[in-house]
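Trainee: Need coordinates for the below:
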Amino acid sequence: MVQRVQLEAHLATLLAVDRFKDYGPNGLQVEGRDEVQTLVSGVTASRALIDAAIEARADALLVHHGLFWRGQDGRLVGWLRERVARLLAHGINLFAYHLPLDAHAELGNNAQLGLRLGLLADARFGEQDLGFIGAADAALDATALAERVGQRLQRAPVLLAGDDRPLRRIAWCTGGAQGYFEAAIAAGADAFITGEISEPQAHIARETGVAFLACGHHATERYGAPAVGEHLAQQFGLEHRFIEIGNPA
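Mentor: The predicted model follows:
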């Protein structure tokens, strides 16, 4: 068991939250009970995940995508009211970490995705150093890389193969990081892996020859929260459970 304030302080230090300019607040977003023994982790603080945390008798919920984002009007109505009401009614603390959870060198989404894909970063790139890049671990082309991604994430990626060159350097940044493609190219990447694709990336891949793989926002970001959850379980003797709420995005 750990005090909520102690848990929050540990997470702030672990994830270096003060280093990041982000789209919403990182840390405790909804205050629940003072003591935490049972922790549930998940990707997004959806109503389905909150209901699953209630069923698991969680004292705290740790997610990547929290409830509050820049540009919201601040009213607790509709779907947002329903989520917050459930958390408050059951005394569940909601901890949310967006960019800090992407960036952590060992427990973050990028680091954990790299482990699953057999990729090891030796450098960072892009705004706030969120992108990871490293040498390919084998003789790969874009098609072989896409096959590996599909097998390990259980989801076939959208592949733009570029000029199908041998891949010497592979860059990646999870979630909605398609805007990092040009920075990855400038960093020397032969392929870039992320979650989403927008219209410009198809043209950039064709014109530069650098491969682009869109592997799913949720699919690429479901590993950081449980890794941090397991760390907290070991650090504080907590009961921890990761709950997967499927998402086709």
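Trainee: only C-alpha atoms for contact and neighbour calcs from this point on.
Mentor: Fine.
Trainee: Pull the contacting residues for the closest residue to A60 other than its chain neighbours.
Mentor: Of all residues not flanking A60 in the chain, N93 sits nearest, at 4.4 Å (Cα to Cα, 6 or more residues apart in numbering). Residues in contact with N93 (Cα atoms under 8 Å, 6 or more residues apart in numbering) are L28, Q29, V30, E31, G32, R33, D59, A60, L61, L87.
Trainee: Format these as TSV; extra columns: secondary structure and distance to L238.
Mentor: Output for these, formatted as TSV (DSSP: H, G, I helix; E, B strand; the rest coil; distance: Cα to Cα, whole Å):
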residue	secondary structure	distance to L238
L28	strand	18
Q29	strand	20
V30	strand	20
E31	coil	18
G32	coil	16
R33	coil	15
D59	coil	10
A60	strand	11
L61	strand	12
L87	helix	19
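Trainee: Report the buried members of those.
Mentor: L28, Q29, V30, G32, D59, A60, L61, L87 (16 or more other Cα atoms under 10 Å).
Trainee: The third one touches F95, doesn't it?
Mentor: Yes - V30 lies in contact with F95 (Cα atoms under 8 Å); the separation is 7.3 Å.
Trainee: residues contacting the residue minimising distance to the centre of the chain?
Mentor: Nearest to the mean C-alpha position of the chain, by Cα atoms, centre = their mean, lies E221 at 3.4 Å. The neighbourhood of E221, defined by Cα under 8 Å, 6+ apart, consists of V43, H64, N109, N110, L113, T174, G175.
Trainee: Let's compare: structure for the following, please.
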Amino acid sequence: MAKLNEIIQWCNQTLKSHEFKDYAPNGLQIEGKQDVNKILCAVTASQDAIDAAIEQGADLLLVHHGYFWKGEPYPITGMRGKRIKSLIQHDISLVGYHLPLDSHPSLGNNAALAEILGLRDIEPLDSNERYPIGNIGYLNQPMSAAAFKQYCTDRLGFNTIHLPAEKRSIQKVAYCTGAAQDFISKAAERDCDAYISGEVSERTYYEARELNVNYYACGHHATERYGVQRLAKAISEQFNIEYSYFELNNPI
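Mentor: Down below sits the predicted model:
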């Protein structure tokens, strides 16, 4: 058993969450019971994830996509009201880490993606960022653009979308998980052969062609299912408490 405030303090320090300007609050978003025996982690705090936390008797739901995003309406009603009510009624804490969990050099989504794809010699995509959100890595051997699409599909279990460019050989790869398709311009500035993110926009098709960077959309969920699992495991080891992962395979 661990105390909620001790877990939050450790996570905030480990992820350096106070040093990020983010779109939602990082850390404790909804406070539940103070004694934590079990954590359920999930990518997003959906009703399915909440129901799983209730069913499994979890005291804390740890997510990458939590609540209270900038621009959301203030009233706690409808779908969001039901979610929050479910958490409060069952005394379950909601803890979310967004950009700090993307960025962390060992626990983060980007770090996991680099390992899964076998990228080496990792460097920041934007050298001006103190804690880079995007990165660049290198394949051991060049691949054709088509072969790299299949490689991403096989490694991530997601039917990768490839937007082609004139470059036919892939070795220098920029990447940022989630919905960071607009960073393709940064990849072009660094003369990357390819850029990976989770989602794709209509405009990205033209940008890939005109910037001459192969774009690979590998799934928002598929590229971000790893950070919460790594963080939950680290918490489990630090505080000797149980954790499990809830997978709802979002096709986006």
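Trainee: what's the distance between the residue nearest to the centre of the first structure and I50 of the first structure?
Mentor: 18 Å (Cα to Cα, to the nearest Å).
Trainee: what do you get for Q178 of the first structure?
Mentor: From Q178 of the first structure over to I50 of the first structure (counting by Cα to Cα), the distance is 29 Å.
Trainee: swap in Q112 of the first structure?
Mentor: When Q112 of the first structure is compared with I50 of the first structure (using Cα to Cα), they lie 24 Å apart.
Trainee: if we can go back for a sec, of the contacts of N93 of the first structure, which are reproduced in the second structure?
Mentor: With both residues aligned by TM-score structural alignment, their matches' Cα atoms under 8 Å as the criterion, the subset of these whose aligned partners also touch in the second structure is L28, Q29, V30, E31, G32, R33, D59, A60, L61, L87.
Trainee: Please convert the residues you listed to a markdown table, extending it with distance to V149 of the first structure.
Mentor: What follows is those, written out as a markdown table (distance: Cα to Cα, whole Å):
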| residue | distance to V149 of the first structure |
| --- | --- |
| L28 | 33 |
| Q29 | 33 |
| V30 | 35 |
| E31 | 38 |
| G32 | 38 |
| R33 | 40 |
| D59 | 35 |
| A60 | 32 |
| L61 | 29 |
| L87 | 36 |
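Trainee: between these, which is nearest T194 of the first structure?
Mentor: Closest approach between those and T194 of the first structure, by Cα to Cα: L61, at 25.7 Å.
Trainee: Please confirm that N5 of the second structure is located within a strand.
Mentor: No - per DSSP: H, G, I helix; E, B strand; the rest coil, N5 of the second structure lies outside any strand segment and is helix.
Trainee: Quick one: residues contacting it.
Mentor: Q34.
Trainee: Next one: it relative to Q34 of the second structure, how far apart?
Mentor: Counting by Cα to Cα - N5 of the second structure and Q34 of the second structure are separated by 7 Å.
Trainee: Next: Y151 of the second structure.
Mentor: 44 Å.
Trainee: now S93 of the second structure
Mentor: For S93 of the second structure relative to Q34 of the second structure (Cα to Cα), the value is 9 Å.
Trainee: Next: C41 of the second structure.
Mentor: When C41 of the second structure is compared with Q34 of the second structure (using Cα to Cα), they lie 18 Å apart.
Trainee: Compare those two (neighbour count), which wins?
Mentor: C41 (33 against 17; other Cα atoms under 10 Å).
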